[in-house]
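Visitor: turn this into a structure:
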Amino acid sequence: MTQATVDIIPFTPELAEDFKVINQAWIEKYFEVEAEDQRVLNDPKKYLIDTGGQILFARNTESGQIIAACALKKWADDEYELSKMGVLEGNQGTGVGKLLALAVIEEAKKRGCKRLFLESNRKLKPAMKLYEKLGFKEFNNHESRVDYHRCDIVMEMFL
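Guide: I've put the predicted structure just below:
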């Protein structure tokens, strides 16, 4: 997948269902959907957009299909979380996740973010590799902000 065949677009209410479907797919494949997942996935506008965050999507320009999604959750004026990043099966390993993550990092910079963090699980090996390539480093103080049982690593980068 090249940048010519994918464009990055921001959240609109019509894309809420795509956000839910993409994220539910990977969560159900590797873990269990938790109460916090349900809350955010059922109303991303309320819990992510209206609180000062953003959701970006990767759209295949040829088919028009939404193939990936990633949220930027605001915690403070200068602190955001990269959250709920998923790529649809069949599009994984194509570089679309990296394109989307880079767009989310740029969005965080535009918003004045100084510290961008994420919470994940070490068994998601491709995701771990991507985060490291992007410059995220493990944050050893494992005080999780969000109560997801699946999270066993917190990573951060300073912008």
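
Visitor: when you work out contacts or count neighbours from here on, use the C-alpha atoms and nothing else.
Guide: Will do.

Visitor: so how far is the longest strand along the chain from its chain's centroid?
Guide: In the chain, taking DSSP state E as the definition, the longest strand is strand 66-76. Taking CA atoms, centre = their mean, to the nearest Å, the mean C-alpha location of strand 66-76 is offset from the chain mean by 4 Å.

Visitor: contacts for stretch 44-53?
Guide: 13, 16, 39, 40, 54, 55, 71, 72, 73, 74 (CA atoms under 8 Å, 6 or more residues apart in numbering).

Visitor: sequence B follows; please return its structure for comparison with A:
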Amino acid sequence: MALSANVEIVAYQPVHREAFRDLNHEWITKFFVLEAADNNMLDDPEGYILKKGGYIFMALLHGEPVGTAALIKNPDGSFELAKMAVTDKAKGLKIGYALGKAALEKAREINAPKVELLSNRILTPALNLYKKLGFVEVPLPPNDYQRADIKMEICF
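Guide: Next up is the predicted model:
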């Protein structure tokens, strides 16, 4: 999926491992602290996400990774949109929206019944993006993140 001649959304490759970690580390530590659940995913995205039936998308600007998003497969066949990040230097280029659309298109393609996400209410731009993509707030169950105070989902 090409946004312009300079931005492209591509499937994760092992060469993106460091960028996947760094992009998420950047936004999480800007607002919160890394938690055990973060480190599990960021230290082994292939094992934690891909080998369990998930997907990772990378946004490249002039070939450089500037954003990422993951679809993590849940036991019930639904997916979680997680580890979505865009580096500050690429904000304003609609890369987050493109990553979210790519993830939702993949979920529809594989007939996922829904995609859910966990976030925090202080992340207003992210919440607005999720609403623009079609997510709606649902009750927040117990989860692995101390920072999560909102759950959203989109059903197909």
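
Visitor: now the TM-score, please.
Guide: The TM-score (TM-score structural alignment, normalised by the length of the second structure) is 0.95; 154 aligned residues with a CA RMSD of 1.2 Å.

Visitor: what range in the second structure does the longest strand of the first structure sit on?
Guide: Counting by TM-score structural alignment, strand 66-76 of the first structure falls onto residues 65-75 of the second structure.

Visitor: about what we covered before: which other helices and strands contact the longest strand of the first structure?
Guide: Counting contacts by 3 or more CA pairs under 8 Å, 6 or more residues apart in numbering; DSSP states H and E, strand 66-76 of the first structure is packed against helix 16-30, strand 54-60, strand 79-87, helix 96-110.

Visitor: does residue 11 of the second structure really touch residue 57, like I thought?
Guide: Yes: if you go by CA atoms under 8 Å, residue 11 of the second structure and residue 57 touch, sitting 4.8 Å apart.

Visitor: show me which of the two is the more surrounded one.
Guide: Using other CA atoms under 10 Å, the more surrounded residue of residue 11 of the second structure and residue 57 is residue 57, with 22 against 12.

Visitor: and that one, how far from residue 20 of the second structure?
Guide: Residue 57 of the second structure sits 9 Å away from residue 20 of the second structure when distances are taken as CA to CA, to the nearest Å.

Visitor: okay, and the common contacts of the two?
Guide: In contact with both residue 57 of the second structure and residue 20: residue 68, using CA under 8 Å, 6+ apart.

Visitor: if we can go back for a sec, I'd like to know which of the helices and strands packed on strand 66-76 of the first structure is closest to residue 146 of the first structure.
Guide: Judged by CA to CA, the one of these that comes nearest to residue 146 of the first structure is strand 79-87, at 10.4 Å.

Visitor: from the rest of the structure, what touches the closest one?
Guide: 22-23, 26, 67-75, 96-97, 104, 108, 113-119.

Visitor: mean deviation, it versus the second structure?
Guide: Mean deviation of strand 79-87 of the first structure relative to the second structure after superposition (mean CA distance after the TM-score superposition for the first structure): 0.3 Å.

Visitor: aligned to residue 147 of the second structure, what sits in the first structure?
Guide: Counting by TM-score structural alignment, residue 147 of the second structure corresponds to residue 150 in the first structure.

Visitor: quick one: residues contacting that match.
Guide: Residue 150 of the first structure makes contacts with 31, 120, 121, as judged by CA under 8 Å, 6+ apart.

Visitor: which of these still touch in the second structure?
Guide: Among these, the contacts conserved in the second structure (both residues aligned by TM-score structural alignment, their matches' CA atoms under 8 Å) are 31, 120, 121.

Visitor: isn't the second one up against residue 154?
Guide: Spelled out, it's residue 120 of the first structure. Yes: here residue 120 of the first structure lies in contact with residue 154, judged by CA under 8 Å, at a distance of 6.5 Å.
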